[in-house]
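Q: just to be clear, the model below is a prediction. Sequence and coordinates:
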Amino acid sequence: MVAERDRLFALLEDALVAHLGVTVGGGGDGGPGHPLVLPTAYAVRRDGPDAGGTLYLHGSTGAGWLRAALAADVCVTVTEVDGLVLARSAFHHSMNYRSAVVIGRARLVDDPAERADALDRIVDHIVPGRSATLRASTRKELAATAVLALSLHEASLKERAGGPIDDPEDVVGDVWAGHLPLRRVADAPVRAADSHADLPVDVRARAEALA
């Protein structure tokens, strides 16, 4: 559905952290390996180049999970908690949330142009417009940085909003019920001790948007 895909992309563009699930270990010693879930910075590109759009994940070329992420399907989740749902019974307590699940085979981005674009998108996902203000990455930095791409074709969205859904017999009681909305808020930017530049427009705008 178009509406659901729009909500999916809205979540991916709003959230800040993705969790990448891979299976590591096993192989040579005959063991089955074990699951590993890692937080990572990311960016999303609605127009591909992968089917259904592309999710870019940031990593280190020296990370042990990188080979595992390329050898088998991975699962990436992105979740935002929007509220606490407080019901009249423990059973019906919940959370309001938006959650995306992406499953597929990741590819290593090795094309220089796509890689540069992906890295700029990852930085700009944190603070829109910031990549244009930074110095160019060095060869050493690029050699230490890995970018994975994952198709959004096999992506799904699950979400909940609103108050609790209590059993009819509980509604007549005197226990308070409702929900507690939550939102992400940023404090004022804190200058680094060795920074001599004025607060840039991009950082100021990001802080104001999250105030």
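A: The structure has been received and is ready for your questions.
Q: only C-alpha atoms from now on, for both contacts and neighbour counts.
A: Fine.
Q: contact partners of the top strand by length along the chain?
A: Determined from DSSP state E, the single longest strand within the chain is strand 74-86. Applying CA atoms under 8 Å, 6 or more residues apart in numbering, the set of residues contacting strand 74-86 from outside is 11-12, 15, 17-22, 92-106, 161-164, 177-183.
Q: can you rerun that using 7 Å?
A: 15, 17-22, 93-105, 163-164, 177-183 (CA atoms under 7 Å, 6 or more residues apart in numbering).
Q: now list the buried members of those residues.
A: 15, 17-22, 93-105, 163-164, 177, 179 (16 or more other CA atoms under 10 Å).
Q: can you list the buried residues in stretch 188-204?
A: Within stretch 188-204, the residues that count as buried by 16+ other CA under 10 Å are 202-203.
Q: now do the strands in the chain.
A: So, for the chain - with DSSP E - the strands run 18-24, 34-40, 42-45, 54-60, 74-86, 94-104, 107-108, 145-151, 155-160, 178-181.
Q: which residue packs closest to Val123, ignoring adjacent ones?
A: Ser131 (5.9 Å; CA to CA, 6 or more residues apart in numbering).
Q: list the contacts of the one you found.
A: 120, 123-124.
Q: these in helices, which ones?
A: Among these, the members found in helices (DSSP state H) are 120, 123-124.
Q: a markdown table for those residues, including neighbour count?
A: Below are these laid out as a markdown table (neighbours: other CA atoms under 10 Å):
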| residue | neighbour count |
| --- | --- |
| Asp120 | 18 |
| Val123 | 18 |
| Asp124 | 17 |
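Q: tell me how far the closest residue to Cys75 other than its chain neighbours lies from Arg46.
A: Nearest residue to Cys75, sequence neighbours excluded (CA to CA, 6+ apart): Ile103, at 4.6 Å. Separation of Ile103 from Arg46 (CA to CA, to the nearest Å): 17 Å.
Q: got another, please set it beside the one above:
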Amino acid sequence: MSPSVETTPPPSDRVRLRRKPGRGHHDRATIDAILDAAPLCHVGVVVDGQPYVTPTFHWREGDHLYIHGASKNRTLSVADGTEVCVTVSILDGLVLARSAMHHSANFRSVMILGRAHRIEDPDTKRARLKGFIESLYPGRWDALRPMTDTELKATAVLSLALDEASAKVRDGGPMDDEADLSWPVWSGVIPLRTALGAAVADAHTPAGTPPPALGMAVAPIPGSD
């Protein structure tokens, strides 16, 4: 997923990239791939004139992004029916140049703008929460103790259409000035990635029970094996 000249027009002027537009992507394939590779997002809302940004898990189903939390969560309560900004980012590497000015980072990111809506129908909410669990651990929902009506009521799920979204991607080495290329210091890329550790069962898991299958667990670096 290398930076390239934008070929898909932005869906609105609000999500048009002003700086480094060549790193921008507005095609859904790129946007969906980034959203599906990283489970953590940040939700920005304004409460009484004060901006707040809250980290939470997200998942995508088709043309909508979903977030969840406690029904009394302030961020989710304020976000319902209002304009929000949701961002997702993956850090792929540290880029070290021959000058401080040209140090950078390789990354993939998505910004989504729009009006969030709380899902009120219990059956729809339950289906979306199943989609959340299944996106992380395929096949696990049906093995779990069923969610109670009380638990469902205590959980809020918000939906955000992917109508206004943009991705920004940087990939590659340092972009030194020609005059600096002979400067005697190490330059290049230090890759970063999320790695899975060995699963650790708790004391109540029956012996021999296999760990769950994992879905959205690692965000591989573009171009890596």
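A: Received the coordinates, thanks. Given the structure is predicted, the values throughout are model-derived calculations rather than measurements.
Q: now the strands of structure 1 as JSON lines including distance to Glu208 of structure 1?
A: JSON lines is the format used below for those (distance: least, CA to CA, whole Å):
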{"stretch": "strand 18-24", "distance to Glu208 of structure 1": "24"}
{"stretch": "strand 34-40", "distance to Glu208 of structure 1": "24"}
{"stretch": "strand 42-45", "distance to Glu208 of structure 1": "21"}
{"stretch": "strand 54-60", "distance to Glu208 of structure 1": "26"}
{"stretch": "strand 74-86", "distance to Glu208 of structure 1": "20"}
{"stretch": "strand 94-104", "distance to Glu208 of structure 1": "23"}
{"stretch": "strand 107-108", "distance to Glu208 of structure 1": "35"}
{"stretch": "strand 145-151", "distance to Glu208 of structure 1": "30"}
{"stretch": "strand 155-160", "distance to Glu208 of structure 1": "27"}
{"stretch": "strand 178-181", "distance to Glu208 of structure 1": "20"}
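Q: tell me, what residue is most central in structure 2?
A: Val88 (3.4 Å; CA atoms, centre = their mean).
Q: so what does it match up with in structure 1?
A: Val88 of structure 2 maps onto Val78 of structure 1 when the alignment is built from TM-score structural alignment.
Q: residues contacting the closest residue to that match other than its chain neighbours?
A: Spatial nearest neighbour of Val78 of structure 1, excluding adjacent residues (CA to CA, 6+ apart): Ala18 at 4.8 Å. Contacts of Ala18 of structure 1 were listed using CA under 7 Å, 6+ apart, and they are 39-42, 76-78.
Q: the same query, at a cut-off of 8 Å, please.
A: 39-42, 76-79.
Q: only whichever of these are buried, select them in ChimeraX.
A: A single ChimeraX command is used to select the members of the contacts of Ala18 of structure 1 judged buried by 16+ other CA under 10 Å:
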select :39,41,42,76,77,78,79
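Q: let me know the closest of the contacts of Ala18 of structure 1 to Leu57 of structure 1.
A: Nearest to Leu57 of structure 1 among the contacts of Ala18 of structure 1, counting by CA to CA, is Tyr42 at 4.5 Å.
Q: which residue lines up with the closest one in structure 2?
A: By TM-score structural alignment, Tyr42 of structure 1 lines up with His58.
Q: for the nearest residue to that match once chain neighbours are set aside, give its distance to Asp80 of structure 2.
A: Distances taken as CA to CA, 6+ apart place Ile67 nearest to His58 of structure 2, at 4.7 Å, with adjacent residues excluded. As judged by CA to CA, Ile67 of structure 2 and Asp80 of structure 2 stand 11 Å apart.
Q: next, show the common contact partners of these two.
A: Leu158.
Q: more neighbours, those two?
A: Taking other CA atoms under 10 Å, Ile67 of structure 2 and Asp80 do not tie; Ile67 has more neighbours (25 against 19).
Q: check contacts around the aligned partner of the more buried one in structure 1.
A: Counting by TM-score structural alignment, Ile67 of structure 2 corresponds to Leu57 in structure 1. Residues near Leu57 of structure 1 by CA under 8 Å, 6+ apart: 40-43, 147-149.
Q: repeat for Ala29 of structure 2
A: Per CA under 8 Å, 6+ apart, neighbours of Ala29 of structure 2: none.
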